[in-house]
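Coordinates for the following, if possible.
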Amino acid sequence: MKYARPLPNYMVQRYHGWKATTFNDNRTWYKKLAEEGQRPRAFIIACCDSRVHVTSIFGADQGEFFIHRNIANLVPPFTNDGDHHGTSAAVEYAVTALKVAHIVILGHSNCGGVQGCYDMCSGHAPELEEKSSFVGRWMDILRPGYERVLDVPEEQRKDALEKESILISLENLMSFPFVREAVETGKLTLHGLWTDIGDGDLLQYDPETKSFIQV
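A predicted model of the protein is given here:
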């Protein structure tokens, strides 16, 4: 592949620093992970946003979380069409192979993907309406959420849509037969979280009050 190039120097330097310190100090633990395989307790579905550092937020070690990231932390509804479904494949593997105990949908403030959906649905992003737009077609998953927030005051609508990205993903998870079975038999729990990048707050969805409350 002629287009591949060597890593930028800063990444090479950081790798060597990690290998000489973090890895070297925990060599036995890494060897154990390599030989015994992974047994993560939780599956985290988070946004691709570089500002959301999943393992740092929870102080997680290697091997503790199975993590999947995509635009706006969305889970599509279950379909059996045989097409490529990266997120659906991750869900299947986490539940049926790794048998995780928890699935966490982690949304966040100032989400660019959610902003794109908001702009598209309000008629201000015609480029996302194009059939050829991968982002636009992915954000179609969130269209029902836009309809739900139309009665919210305009200045609060974007924030409300970020929360809807979490709720719709939780709803869509339950459309997967193996997820529903695991939830209904008590083998799996689902959780919806939203974090504020600027102040570090973490909110969780409370089904009793149908709102997001401080963790």
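
drop to CA atoms for contacts and neighbour counts, all remaining ones
Will do.

Longest helix in this protein, please.
Among the elements of type helix in the chain, defined by DSSP state H, the one spanning the most residues is helix 154-173.

Please generate a structure for the following sequence too, so the two can be compared:
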Amino acid sequence: MPGFQRLLDGYRRFRTTGWPRERARWSELAEGQSPEVMVIACSDSRVDPATVFDANPGEMFVVRNVAALVPPYQPDSNYHGVSAALEFAVTQLKVREIVVIGHGFCGGCEAALTRSFDDARGGEGHFIAHWIDLLDPARDAVLAHHQGALGRSAFQEMELEGVKVSLANLRTFPWVAAREAEGSLRLRGAYFAISDGILHLLDETDGTFAPA
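I've put the predicted structure just below:
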């Protein structure tokens, strides 16, 4: 297993250098965590929030999934991994900010825009197809702007719209909306461009992204 072996090699380097250097920090974290920021990011291996933000252990409570999506509030008996993590971060850890970070060349957003998993329902790809249903309204809006063959601009627009979908869905959770209204919680949208390494932040007053 050469891939896993590389991870073990990295672990051994960490034990040799990283662990001793931050031993006091790890001892503190063993007593509990108190991150001020929750980050909702994509599972894509190229976009690690800890790397992008050069963050230390304990600084961020991170949830990663396909396309960095947040589902709407649905208080039913189904399993809701993202919702459970969100609830824990907001109501128990009392984070003060939630950052949704999309990224360039996102496979989930591409699949949503091209509908490449539409025929997969009930078989292999079913869970992906159902998950990216969350992007259907955004996809329709993007397709209305781009006629004919889809170029990079269309896919990037889809990636940016995906961030806005997750922010809108975050606000359907009553304990998120209440804390945002009272000023104890702030929601932010961000986009990391893999090709040039630039982070863009969303201005929700006009819906545009600009370099941080």
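
Need the TM-score from the superposition.
The pair, once superposed, lands on a TM-score of 0.92 when counted by TM-score structural alignment, normalised by the length of structure 2; 205 aligned residues with a C-alpha RMSD of 1.5 Å.

Could you pull out the buried residues of the longest helix of structure 1?
Neighbour-count burial for helix 154-173 of structure 1 flags 157-170, 172-173 (criterion: 16 or more other C-alpha atoms under 10 Å).

How about stretch 176-191 of structure 2?
Going through stretch 176-191 of structure 2 with 16+ other C-alpha under 10 Å, the ones that come out buried are 176-177, 179-180, 185-191.

Which members of those are the farthest-apart pair?
The distance between the two most remote of the buried residues of stretch 176-191 of structure 2 (C-alpha to C-alpha) is 24.0 Å, for 179 and 191.

how long is stretch 64-82 of structure 2 end to end?
Counting by C-alpha to C-alpha, to the nearest Å, the length from the leading to the trailing residue of stretch 64-82 of structure 2 is 9 Å.

okay, and it goes to which residues in structure 1?
Using TM-score structural alignment, the residues of structure 1 aligned to stretch 64-82 of structure 2 are 69-87.

Would you mind measuring from residue 180 of structure 2 to residue 41 of structure 2?
Counting by C-alpha to C-alpha, the gap from residue 180 of structure 2 to residue 41 of structure 2 is 20 Å.

Where do the strands of structure 2 begin and end?
Secondary structure of structure 2, counting by DSSP state E: strands at 37-42, 60-65, 97-103, 186-193, 198-203, 208-211.

May I see those strands arranged in a markdown table, with distance to residue 48 of structure 2 as well?
Formatted as a markdown table, the entries for the strands of structure 2 read as follows, by distance: least, C-alpha to C-alpha, whole Å:
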| stretch | distance to residue 48 of structure 2 |
| --- | --- |
| strand 37-42 | 8 |
| strand 60-65 | 9 |
| strand 97-103 | 10 |
| strand 186-193 | 10 |
| strand 198-203 | 13 |
| strand 208-211 | 18 |
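
between these, which gets nearest to residue 80 of structure 2?
Going through the strands of structure 2 one by one, with C-alpha to C-alpha as the measure, strand 60-65 comes closest at 12.2 Å.

what does that closest one contact?
For strand 60-65 of structure 2, the external contacting residues (C-alpha atoms under 8 Å, 6 or more residues apart in numbering) are 35-43, 49, 82, 85, 89.

switch to 10 Å and redo it
Taking C-alpha atoms under 10 Å, 6 or more residues apart in numbering as the criterion, the residues outside strand 60-65 of structure 2 that touch it are 33-44, 48-50, 53, 69-70, 81-82, 85-86, 88-89, 93, 95, 97-101, 108, 131.

State the distance from the counterpart of residue 137 of structure 1 in structure 2 to residue 66 of structure 2.
The criterion is TM-score structural alignment: under it, residue 137 of structure 1 has residue 130 as its aligned partner in structure 2. Going from residue 130 of structure 2 to residue 66 of structure 2 by C-alpha to C-alpha gives 11 Å.
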